[in-house]
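Chemist: Sharing a model that was predicted from the sequence below.
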Amino acid sequence: MTLADQTAATPAPGQPAQRGRRADAERNRAAIIEAAGVVFAEQGGTVDVREIARRSGVGMGTLYRHFPTKDDLLATVLGQEFSSWLTDAHRQATAIEDPWQALTGFFEQMLAKQGRNRALVESYAAAGGPTESCARHCYAVMDELRLRCLNAGLLRPDVTTADLVLLSTTLSQTVLATVDSQPGQWRRLLRISLDGLRSHNTEPLPGPATHADPSRND
């Protein structure tokens, strides 16, 4: 082996230690996110981050190096969870041949998911999702499901996607209000609400139609 080969094969001073620090940092970040997901689901977004640090096994300084504020941590954890759920729910809805079953199944999945995660239902009831990107994605999925039902003649024609989003937000408030006292009570209100969306209801809806789209900034 030449001197040049020996030099190339020898790691620069500090490289192993740097790689070790990066690996430790990645493990700490993953532990924080995992613990936060459990704690936020159990206790909601108002939980003290010291509980998250305790469960993840890291110090407060380490937690704050990765997530300077609790809002940063909450958005990261819920954004990942919501996006993963929404992608799966959309895939399942697309695979269902009957448009009405696809729409109702999507609502049921959404509210059931929120019923198991206090912080997630808080974020959806307040803003339609944990992040703007999540809200836009959810709106697009609901719009697709609405159009399927409308084209099949199953949905009353004056229902807009914004109506469906508002309905889901209202039902999320029901989930939030009854999650401890009457878990699952939202299923009754969901059935009543969805029956009102069917095309056999021909009496015009009151008030002007709403067409708010979170993907637009105007």
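Modeler: Looks like it arrived, so ask away.

Chemist: C-alpha from now on. contacts and neighbour counts both.
Modeler: Noted.

Chemist: And the helices in the chain, which stretches?
Modeler: All helices of the chain, identified by DSSP state H, fall at 3-9, 15-43, 49-56, 60-66, 70-95, 99-115, 118-127, 132-151, 161-178, 186-195.

Chemist: Residues touching the third one, excluding its own?
Modeler: This means helix 49-56. Outside helix 49-56, the residues within contact range by Cα atoms under 8 Å, 6 or more residues apart in numbering are 28, 31-32, 34-36, 39, 59-60, 63, 70.

Chemist: Next one for the comparison:
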Amino acid sequence: MSPPSRTLRADAARNRDLLLAAAEAEFAERGPDASVADIARRAGVGKGTVFRHFATKDDLIAAIVRVHVDALDAVGRRLLDAADPAAGLLEFLTAAGGQREQRDLSFLLNADDAGPEVVALRERLYGTVCQLVDRAREAGAVRADVTGHDVVLLMCAPNHVVSFLKDPPPDLWRRYLAIIFDGLRPEGAHPLAPPAPEL
């Protein structure tokens, strides 16, 4: 059997990209209950095309999560070598906030029933965050009682706060990120209670 033509491969790649974009939009609007039929309709393809690319809905979710986690984790790993660990952590949190401003799909990453691939992606990203926080803490730029898990939970906070406004100004989430980051600093810090959670 001859290999598929370049045109067929290009069509398949285009359909996959359309499906991922449609799925992101559908999940952002409808949450985790978005159906494969609605995703296919938004992409302008049949359900069969969806399942040719992604055997299950979980596979489709994992593909979406992988795109976002890979991009954010690459930023974090690059910043592990930052000369200023505090500036590196702030740059990472800013990148995370910008990604969520575009489309908040964190519920796919953090779902209790996430599939094994999503869990592995989540653990990889959280490990990078913890390393960034450890470096900043060791440099004295982050208070001693703040953990990487604290910062993982705070990553969603700036955009979550802004979501309560009907029509927030662009980049308002940056204001709340600045407040959060100041709260991570050791200057004027008071002891935290209760202890940080384990994720």
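Modeler: Everything's here; your move. Remember, predicted model here, so these are calculated numbers, not experimental data.

Chemist: tm score of chain vs chain?
Modeler: Once the chains are laid over each other, their TM-score by TM-score structural alignment, normalised by the length of structure 2 reads 0.78; 191 aligned residues with a Cα RMSD of 3.1 Å.

Chemist: got the helices of structure 1 as a markdown table, with distance to Asn201 of structure 1 and mean neighbour count columns?
Modeler: Written out in a markdown table, the entries for those read as follows (distance: least, Cα to Cα, whole Å; neighbours: other Cα atoms under 10 Å):
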| stretch | distance to Asn201 of structure 1 | mean neighbour count |
| --- | --- | --- |
| helix 3-9 | 76 | 9 |
| helix 15-43 | 38 | 16 |
| helix 49-56 | 49 | 17 |
| helix 60-66 | 53 | 15 |
| helix 70-95 | 24 | 16 |
| helix 99-115 | 15 | 19 |
| helix 118-127 | 27 | 22 |
| helix 132-151 | 13 | 18 |
| helix 161-178 | 15 | 19 |
| helix 186-195 | 9 | 15 |
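
Chemist: Those into JSON lines, with extra columns for distance to Thr202 of structure 1?
Modeler: Supplementary listing: the helices of structure 1 in JSON lines, determined by distance: least, Cα to Cα, whole Å:
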{"stretch": "helix 3-9", "distance to Thr202 of structure 1": "78"}
{"stretch": "helix 15-43", "distance to Thr202 of structure 1": "41"}
{"stretch": "helix 49-56", "distance to Thr202 of structure 1": "51"}
{"stretch": "helix 60-66", "distance to Thr202 of structure 1": "54"}
{"stretch": "helix 70-95", "distance to Thr202 of structure 1": "27"}
{"stretch": "helix 99-115", "distance to Thr202 of structure 1": "18"}
{"stretch": "helix 118-127", "distance to Thr202 of structure 1": "29"}
{"stretch": "helix 132-151", "distance to Thr202 of structure 1": "14"}
{"stretch": "helix 161-178", "distance to Thr202 of structure 1": "16"}
{"stretch": "helix 186-195", "distance to Thr202 of structure 1": "12"}
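
Chemist: right, so of those, which gets closest to Pro208 of structure 1?
Modeler: Smallest distance to Pro208 of structure 1 across these (Cα to Cα): 11.1 Å, for helix 161-178.

Chemist: To Leu205 of structure 1, which of the helices of structure 1 lies closest?
Modeler: Ranking the helices of structure 1 by distance to Leu205 of structure 1, with Cα to Cα as the measure, places helix 161-178 first at 10.9 Å.

Chemist: which residues touch the closest one?
Modeler: Contact partners of helix 161-178 of structure 1, identified using Cα under 8 Å, 6+ apart, comprise 107, 111, 114-115, 118, 121-122, 124-126, 128, 139, 142-143, 146, 183-186, 189-190, 210-213.
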